[in-house]
Every structure is written in structure tokens, then in C-alpha cells.
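J.: pasted the sequence and its predicted model underneath.
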Amino acid sequence: MKPVLEAVSLSKDYGKRGFRNHVLKGISLKIMPGEFAAIMGPSGSGKTTLLNVISTADKPTSGQVFIDGKDLFSMSNREMSAFRANRIGFIFQDYNLLDTMNLEDNIALPLSLQKTRPKMIEAKTKELSQILGLQDHLKKYPYELSGGQKQRGAAARALITDPMIIFADEPTGALDSKSGRDLMQRLEWLNKEKKNTIIMVTHDALSASYASVVYFLEDGKIRFRLDRGDSQKEFYDKIVQIQASMGESL
């Protein structure tokens, strides 16, 4: 089986000559289809930079990223924009819902921009709203929703184009513990039942324990890889132990 995403010797520097900050230091990574991968590490370890580069939000200083065998950074800007719109979904910490649209229209927006047939948009919106427990909130505006409802709406919007990969940046960071667990349980279900490939940056051990594999970054390099077994509790305990050994606050 070929990886859905492959990063090869990724480096990322910021700053000018003489004042260079080497954030990523030759990272190589393979994500297989249907995998749920979490990326963790102390503050300043490079985890958000890595997510930005592999999700096409930023370009590496050197190295390559392949998604579905395509060399992303050899694409033209137009090709890259089309690739993002059709093959990649994003879930952000701050939801990024449009206040002038109700939840239904926010979820449907990516398909509307692609001029998808209205009946298909309606069917997809209904399906995802039921999966994510939003069917009673579709006519509400973002200011009428709880944080958990907003984030589940953001997840539905990310999923509506049937993307090859979902990238999630601290998706539970702005949520209370109950809403965070609810979101992670739904993402885990989507991964297991719908075979969605998910790559998530998180600082939270509990959120990471819903993934199938965790990569731990330190000083711009991958230091550990931890695979989940049958027990989520044991996986969580191991994540906490590695965090403690790396000096990361929980």
C-alpha cells in the first residue's frame, strides 16, 4: 500500500542570514490511507510548522511533500489552489465559520464554491450534520452555537468535499473537556467507519489517545513514534509518560 502523504527530508528556516531559526530539521514522514496520526511536542518543537508545510499552507526551505504521489511544491499556484479545494480539508482551532451565514450554509460553502448541484449539496450537508450531531442547529448562526457545535460544524465543512486528508490544528484547544471528548469521539468514528485520513496537531494527551499513531517532535526532529494497541487507556498512559520524559507540561 502506498502512503497517502509522504514528507521527504523537510527543513524549514525563518529569518535572515546570520539570524536563521532552524525550525524543521530534515523530517521524513509517511502517512498511510485511513491512518489517524497525531503530532505532539513541546512548545517550539516545530509541530505547527510541520503541519503547515505538509498541508500546503507554507513552503519548506528544502525537501518534498507528496500527496497521492503528487509533488505538491512543483505545482503552479492555480494547480495548488484546486488541489487544496478538492483533496484537502482543514479544521482550525478558532472554527473560521462565517458570521453572516447560518451553520447549514457554512457547512455547504466548499461545495457551493465548486458549483455542485443543489440536491447533492443538500444531501451531503444532511448526512454530515447527522453524523456530527448538528441536525437541530443548521439554521442557527455561529453566535447562537456553543464552541463544540461550532467546531463540529467546522469539521463537517472540512469533510463535505470528501477530501483525501483532513488536517486539524489543535481542534480541541478552545473547547471544554466534554465538548473536546465529543469532537474526538466523532473524529475517531469518521476515521474508523468512513476511513478518513486525519493528521492532527495537539498538545493534549487525551485528544492524541484517539489517534492510531502519535509522532513526538522535539527541536525540529521526530524523536518518538508511538502506535496504539487495543487499549486507549494504555495508549494515553504511554503518551503522558513520553510527554513527561520530554519535559512537556500536561
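T.: Yes, it's here.
J.: hey, let's count contacts and neighbours off CA atoms from now on
T.: Fine.
J.: report the spatially nearest residue to residue 107, omitting neighbours in sequence.
T.: Of all residues beyond its chain neighbours, the one nearest residue 107 is residue 157 (4.1 Å), with distances taken as CA to CA, 6 or more residues apart in numbering.
J.: could you verify that the one you found is part of a strand?
T.: No: the secondary structure assignment for residue 157 gives helix rather than a strand, going by DSSP: H, G, I helix; E, B strand; the rest coil.
J.: tell me the contacts of it?
T.: 106, 107, 108, 109, 110 (CA atoms under 8 Å, 6 or more residues apart in numbering).
J.: now render the residues you listed as a markdown table, adding secondary structure and distance to residue 244.
T.: Supplementary listing: those in a markdown table, determined by DSSP: H, G, I helix; E, B strand; the rest coil; distance: CA to CA, whole Å:
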| residue | secondary structure | distance to residue 244 |
| --- | --- | --- |
| 106 | helix | 40 |
| 107 | helix | 39 |
| 108 | helix | 42 |
| 109 | helix | 42 |
| 110 | helix | 41 |
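J.: next, the one to line up against it:
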Amino acid sequence: MQNVSRPHPDVRPISVTLDSYSLAIQKRSLTGRKSIKVSVLKPINTTFEPGLLNVIMGPSGSGKTSLLNMMARPLPSRIGTQYELGGRVLFGAAIPSASVISSVASSVSQDDDALIPTLTVRETLHFAAGLRLPI
């Protein structure tokens, strides 16, 4: 059995850098006319260092989930919505391909509608577990 607490000898820790990384959304009306472009994330410059606790903090609606989603996978444009990403993501000093990013990155978003605001974290987990138990 392999000890999972030790890094694999072939795995090299790398930093992840956001260089002027930004997101804007262009929505079309039903008639096909373009509406104004809305900036969701202004350009971000930061580096996430390996082996350290890296935290993304901000108030509700500040773009934390949008940032994580766009870092983990391409945002699918649709007929009425066009996403415009700016800047770049660097793994070390290299620009990774979409397949590399999807093989090492993931994101799980929070579903606020599923939370009961009066419950503690422990009570929420107990309640959710109870819903999944067979009767």
C-alpha cells in the first residue's frame, strides 16, 4: 500500500499564476441585438503557491465562484450569452492547454438554496445525511 501523505517523486509542485485574468459577459436580446458588455471580473493578478493555503475571499456577488469556474473549465457560450475571457493562466511559466487544465483542476460550487440558514454546519450535515438514509 502506498503512503498518500508523501508526494510522488515524479510530481513537481508548481505555482498557478493569473495574469490580468478577467471575465466579461455579452448578452444578446431576443431580436439579436447586442446589449452592453458587463464586466464580471476586473483583471486579476495573483499567484497561488504550492504547499500553502491559498484563499479567495470576498462578499457575495464579488466573483469568487466565477473565478473558480473559469479557472477549472471553459465557460460555454450560448446563443444569447457570450463569455469573454481576458488575460491568461500560467502553470509555472507555461500556458497550459485546455486538456491539461481539465485533467488537474475542478470546482464545486455551493448551492445556497439547499442550505437552511438557522442550522449549524453540524446540524446541516446531520439533516442531509438523514435524507439519504433508507427507511
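T.: Arrived safely, thanks for sending. Bear in mind the structure is a predicted one, so any value in this text is a computation, not a measurement.
J.: from residue 110 of structure 1, how far out is the residue nearest to residue 107 of structure 1?
T.: Distance check for residue 157 of structure 1 against residue 110 of structure 1: by CA to CA, to the nearest Å, it reads 7 Å.
J.: in structure 1, which residues correspond to stretch 60-70 of structure 2?
T.: Stretch 60-70 of structure 2 corresponds to residues 43-53 in structure 1, going by TM-score structural alignment.
J.: how far does the longest helix along structure 1 sit from its chain's centre?
T.: In structure 1, ranked by residue count with DSSP state H as the criterion, the top helix is helix 177-194. Centroid displacement of helix 177-194 of structure 1 relative to its chain, using CA atoms, centre = their mean, to the nearest Å, is 13 Å.
J.: what comes up buried for it?
T.: 179, 180, 181, 182, 183, 184, 186, 187, 188, 189, 190, 191 (16 or more other CA atoms under 10 Å).
J.: what's the first helix or strand after it?
T.: For helix 177-194 of structure 1, the following helix or strand on the C-terminal side (DSSP states H and E) is strand 197-201.
J.: structure 2: matching residues for stretch 234-244 of structure 1?
T.: So stretch 234-244 of structure 1 is aligned with nothing, judged by TM-score structural alignment.
J.: contacting residues for residue 73 of structure 2?
T.: Applying CA under 8 Å, 6+ apart to residue 73 of structure 2 gives the contacts 98, 101, 102, 105, 106.
J.: state the number of residues packed around the second one.
T.: Right, the one you point to is residue 101 of structure 2. 17 (other CA atoms under 10 Å).
J.: ok, and the closest non-adjacent residue to it?
T.: Among residues not flanking residue 101 of structure 2 along the chain, residue 72 sits closest, at 6.6 Å (CA to CA, 6+ apart).
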